[in-house]
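Novice: generate a structure from the sequence data that follows.
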Amino acid sequence: MKQQIIIKSADLFLNLGFKSVTMDDIAHEMGISKKTIYQHFDNKTKLVEAAMLHVFENVACGIDHIRELNVNPIEEIFKIKQFVMEHLKDEKSSPQYQLQKYYPKIYAGLRIKQFEVMQSCVKQNLQRGVELGLYRDSINIEFVSRIYFNGMLALKDQELFPLKKFSMNALMEHYLEYHLRGICSPKGVEFLLSLNQLKPTN
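Specialist: Got it, this is the predicted structure:
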């Protein structure tokens, strides 16, 4: 039952937001009493923490599976982007922004975990790209990987990028173009265009 509560709560939080979803809502959706939830979680904060850790672990596991496919590094970036967007419901409720605002301690802990996963993933992607001649061999991998991570966080800042002006999917597309145009070699840009992911520059 505990795992079922975590899974349902995570789905509701991602779809509707952390603030609007109450313990009553979760109990109603599951057809159980609120008392049953409190048997497993002392309060909503504990449930939010468990739910978001569950989401993080699922996303990290999915990213690992994509990395194991050992596809072209440029393709890998787009596959990971598609997987993450689908898993986070296209971030319709901007969960990371809400998590930071209403549950800052949980957000801070997850941010450390996200950084560790992304550093490993992005650095490996950059190294393979350089070895295959798709990325410029002059890039500073340590610098680019950290800029990439911080840029991803910035996209979820609604004060910088309000959802009324920018959909998360569009932001991700623009950001990947910005990132890849900056690091790709001529060979990499040629491959990028062959994927029809980006428009040729004039």
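Novice: C-alpha only now, for contacts and for neighbours.
Specialist: Fine.
Novice: using the three-state scheme, assign the residue nearest the centre of the chain.
Specialist: The chain has Val84 as the residue nearest its centroid, 5.2 Å off, counting by C-alpha atoms, centre = their mean. Per DSSP: H, G, I helix; E, B strand; the rest coil, the secondary structure class of Val84 is helix.
Novice: hang on, isn't it packed against Val59?
Specialist: Yes. Val84 lies in contact with Val59 (C-alpha atoms under 8 Å); the separation is 6.7 Å.
Novice: second chain to compare with the first, below:
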Amino acid sequence: MAKEPLKSSHRNEMRLNIIDTAIKAFHTHGVKSVTMDDIAHSLTMSKRTLYQIFSDKEELLLACLQQKEEENVKTDMELLERYDNVLDFLLHIFENRMREFEVITPNFFTELGKYPKVTTYFSKRNRAHEDEAVEFLNKGIEQGYFRPDVNFVIIYRQLTLGLKLSMNSRELTQFSQRELFINTVIPYIRGCATLKGIEIIDRFIDKYRSAEERDAD
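Specialist: So this is what the prediction gives:
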């Protein structure tokens, strides 16, 4: 018996609901432990309907990552309108990302590397964003926040390789992505900064550490 096609508007609404539910489940439990059965059950939806929209878990995971990327771009553009200098903008993006990382299990990131379509997506995205990111970081040189001797092509590629490593390394699962971020990306950027930039970054780190201590009390 042929599957009854879903109407376009209803299908789009269901697709967004599935993605929203799946993102929360993947972030909380990791990718491996969440099944398509779990997603269907959470939505009180039949597996047949779920598979009409997403052929398998990898396709669903990829859709979740793409949706999250769109949301991040929108938020980043709103921040760009609020901050005049490159460094303030970057640090506020970092702050947003670290806030997101607080509620995501480390397994989520390490398990992403097991899905070929996902790794291909990240590779293509990083290549596509490189020129734009490097041009933006070079503005920080003009503004006096970054050293003029820094090659940001190398910095960008090194950082993306580091993120790829964290996605594939079980040795890092004992640390949250927030911890990895504050101990890798931030020092990397600090090493590119002028004294003027270092002052701003150090204030950001102090603010982060103070908040961390308050949360621990």
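Novice: if we can go back for a sec, and the residue nearest to the centre of structure 1, what's its match in structure 2?
Specialist: Under the alignment (TM-score structural alignment), Val84 of structure 1 pairs with Arg97 in structure 2.
Novice: and that match, how far from Asp84 of structure 2?
Specialist: Distance of Arg97 of structure 2 to Asp84 of structure 2, given as C-alpha to C-alpha, to the nearest Å: 20 Å.
Novice: and the helices in structure 1?
Specialist: 2-16, 23-30, 34-40, 44-68, 73-87, 95-102, 104-131, 141-155, 168-183, 186-194 (DSSP state H).
Novice: how many neighbouring residues does the residue lying closest to Ser93 of structure 1 once chain neighbours are set aside have?
Specialist: Leaving aside its chain neighbours, Ser93 of structure 1 sits nearest to Gly17 (5.2 Å; criterion: C-alpha to C-alpha, 6 or more residues apart in numbering). By the measure other C-alpha atoms under 10 Å, the count of residues near Gly17 of structure 1 is 20.
Novice: do His65 of structure 1 as well
Specialist: 12.
Novice: what sits against it?
Specialist: For His65 of structure 1, the contact set (C-alpha atoms under 8 Å, 6 or more residues apart in numbering) is empty.
Novice: residue in structure 2 paired with it?
Specialist: Matched to structure 2 by TM-score structural alignment, His65 of structure 1 sits across from Glu78.
Novice: likewise for Val21 of structure 1?
Specialist: Per TM-score structural alignment, Val21 of structure 1 is aligned with Val34.
Novice: ok, how many other residues are close to that match?
Specialist: Val34 of structure 2 has 16 nearby residues by other C-alpha under 10 Å.
Novice: same check, this time on Gln3 of structure 1
Specialist: Residues near Gln3 of structure 1, counting by other C-alpha under 10 Å: 12.
Novice: tell me which residue of structure 2 matches up with it.
Specialist: Using TM-score structural alignment, the equivalent of Gln3 of structure 1 in structure 2 is Leu16.
Novice: Ala170 of structure 1 now?
Specialist: Using TM-score structural alignment as the criterion, Ala170 of structure 1 maps onto Glu179 of structure 2.
Novice: tell me, how many residues neighbour its match?
Specialist: Using other C-alpha under 10 Å as the criterion, Glu179 of structure 2 is surrounded by 13 other residues.
Novice: check Ala50 of structure 1 too.
Specialist: By the other C-alpha under 10 Å criterion, the neighbourhood of Ala50 of structure 1 contains 21 residues.
Novice: with adjacent residues omitted, what lies nearest to it?
Specialist: Distances taken as C-alpha to C-alpha, 6+ apart place Ile6 nearest to Ala50 of structure 1, at 6.5 Å, with adjacent residues excluded.
Novice: so who does the one you found touch?
Specialist: Leu47, Ala50, Ala51, His54.
Novice: I'd say Val86 of structure 2 and Ile141 touch.
Specialist: No. Between Val86 of structure 2 and Ile141 there is no contact, the gap being 9.2 Å when judged by C-alpha under 8 Å.
Novice: tell me how far Arg128 of structure 1 lies from Ile147 of structure 1.
Specialist: Taking C-alpha to C-alpha, one finds Arg128 of structure 1 at 18 Å from Ile147 of structure 1.
Novice: so Tyr135 of structure 1 sits right up against Ile183, yeah?
Specialist: Yes. With contact defined as C-alpha under 8 Å, Tyr135 of structure 1 reaches Ile183; the gap is 5.4 Å.
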